[in-house]
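In: Pasting the sequence and the predicted model now:
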Amino acid sequence: MSNTVTRGVRITVEPRYVPDQSEPESQSWLFAYHVTIRNESEVTVQLRSRHWIITSGEGKTEEVRGPGVVGYQPTLKPGEQFQYTSGCPLNTPVGTMHGSFQMVTDQGEAFDAMIDPFRLAVPRVLN
């Protein structure tokens, strides 16, 4: 799990392995991750884009950038939150993700809300 606060924007990520959509014999493991973005600041913020860094168990890194998350660019007033679930395929049973969401305040100030690293791992693969 990851729980990070940047300028009053709390981002919590809870990953899980999806065995029924994975094919270990083909070196394909799918992980889902549930993200909660909560505005704990005193200003309204909007998520404009995302940047993920995905690292496989072999150390190979892939970067994913794009507008919004799951088709949305949510605006959050103080105290509001937005949740979504997405997925990440890996060719190893273990990996990590981290990144940031590019945010802008209602005053037009841009900043990166950081997402601390979290582990993607098949249960019982790691001790």
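Out: Perfect, I can see it now.
In: Could you use CA atoms for every contact and neighbour count after this?
Out: Fine.
In: and stretch 71-85, which residues are buried?
Out: Within stretch 71-85, the residues that count as buried by 16 or more other CA atoms under 10 Å are P74, T75, L76, K77, P78, Q81.
In: One more to weigh against that first structure:
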Amino acid sequence: MVTAITEGIKVTVETTYQAEFSSPHQHHYVFTYKVKIENNGPHTIQLLRRKWEIHDAGDATKTVEGDGVVGQQPILEPGGRHEYVSGCNLKSGLGKMRGSYKMEKLFDGKVIEVQIPEFQLIADIFDN
């Protein structure tokens, strides 16, 4: 589990290798990651966009951008939080991800970039 805090917005990520959905002999490794976003700041915020850098030891680095997270643009009051689970496929069992969220402070319209901490994607087959 890794955590980053930007302007009072705490982002925590926990990853899981999904062996039952992976096919190592076909160079297909599936990971899920659970993200928890906590608004520890004084103002209501809304998550507008996401940007991910996905590094795969067996492939080129990819950048993925889009609106919201898993089809949502959650609003977090002070003290509020939002959790979601998403996934990533790699060609190798080793990789890492990091990124950022564009969030708007609803009281003044200021858009901030909230860091998503870098986290490792390591298939259980490498733990032996």
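Out: In hand now; what should we look at? This is a predicted model, so every value here is computed, not measured.
In: What would you report as the TM-score here?
Out: The TM-score (TM-score structural alignment, normalised by the length of the first structure) is 0.96; 127 aligned residues with a CA RMSD of 1.2 Å.
In: Mind picking the two most distant members of the buried residues of stretch 71-85 of the first structure?
Out: Greatest spatial distance among these (CA to CA): P74 and P78, at 12.8 Å.
In: quick one on the thing from earlier: in strands only, show me the buried residues of stretch 71-85 of the first structure.
Out: T75, L76, Q81 (DSSP state E).
In: Please identify the residue in the second structure that aligns with the last one.
Out: It refers to Q81 of the first structure. Alignment note (TM-score structural alignment): Q81 of the first structure maps to R81 of the second structure.
In: can you pull out the strands in the first structure?
Out: 2-6, 9-17, 29-39, 45-56, 61-67, 75-76, 81-90, 94-105, 110-121.
In: With distance to F101 of the first structure added, can I get the ones in strands among the buried residues of stretch 71-85 of the first structure in a markdown table?
Out: Listed next are those as a markdown table, based on distance: CA to CA, whole Å:
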| residue | distance to F101 of the first structure |
| --- | --- |
| T75 | 13 |
| L76 | 13 |
| Q81 | 14 |
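In: Closest one of these to R16 of the first structure?
Out: Of all these, Q81 has the smallest distance to R16 of the first structure: 21.1 Å, by CA to CA.
In: you'd agree that closest one is up against S41?
Out: No. With contact defined as CA atoms under 8 Å, Q81 of the first structure does not count as touching S41 (11.4 Å).
In: Relative to the whole chain's centre, how far out is stretch 85-93 of the second structure?
Out: Here stretch 85-93 of the second structure is found 12 Å from its chain centre; the criterion is CA atoms, centre = their mean, to the nearest Å.
In: do the same with stretch 74-88 of the first structure
Out: The chain centre lies 11 Å from the centre of stretch 74-88 of the first structure; the measure is CA atoms, centre = their mean.
In: Please enumerate residues in contact with that stretch?
Out: Contacts to stretch 74-88 of the first structure, defined as CA atoms under 8 Å, 6 or more residues apart in numbering, come from residues 30-48, 68, 70.
In: Relative to its centre, which residue of the first structure is most distant?
Out: Relative to the C-alpha centroid of the first structure, counting by CA atoms, centre = their mean, E25 is the outermost residue, at 26.9 Å.
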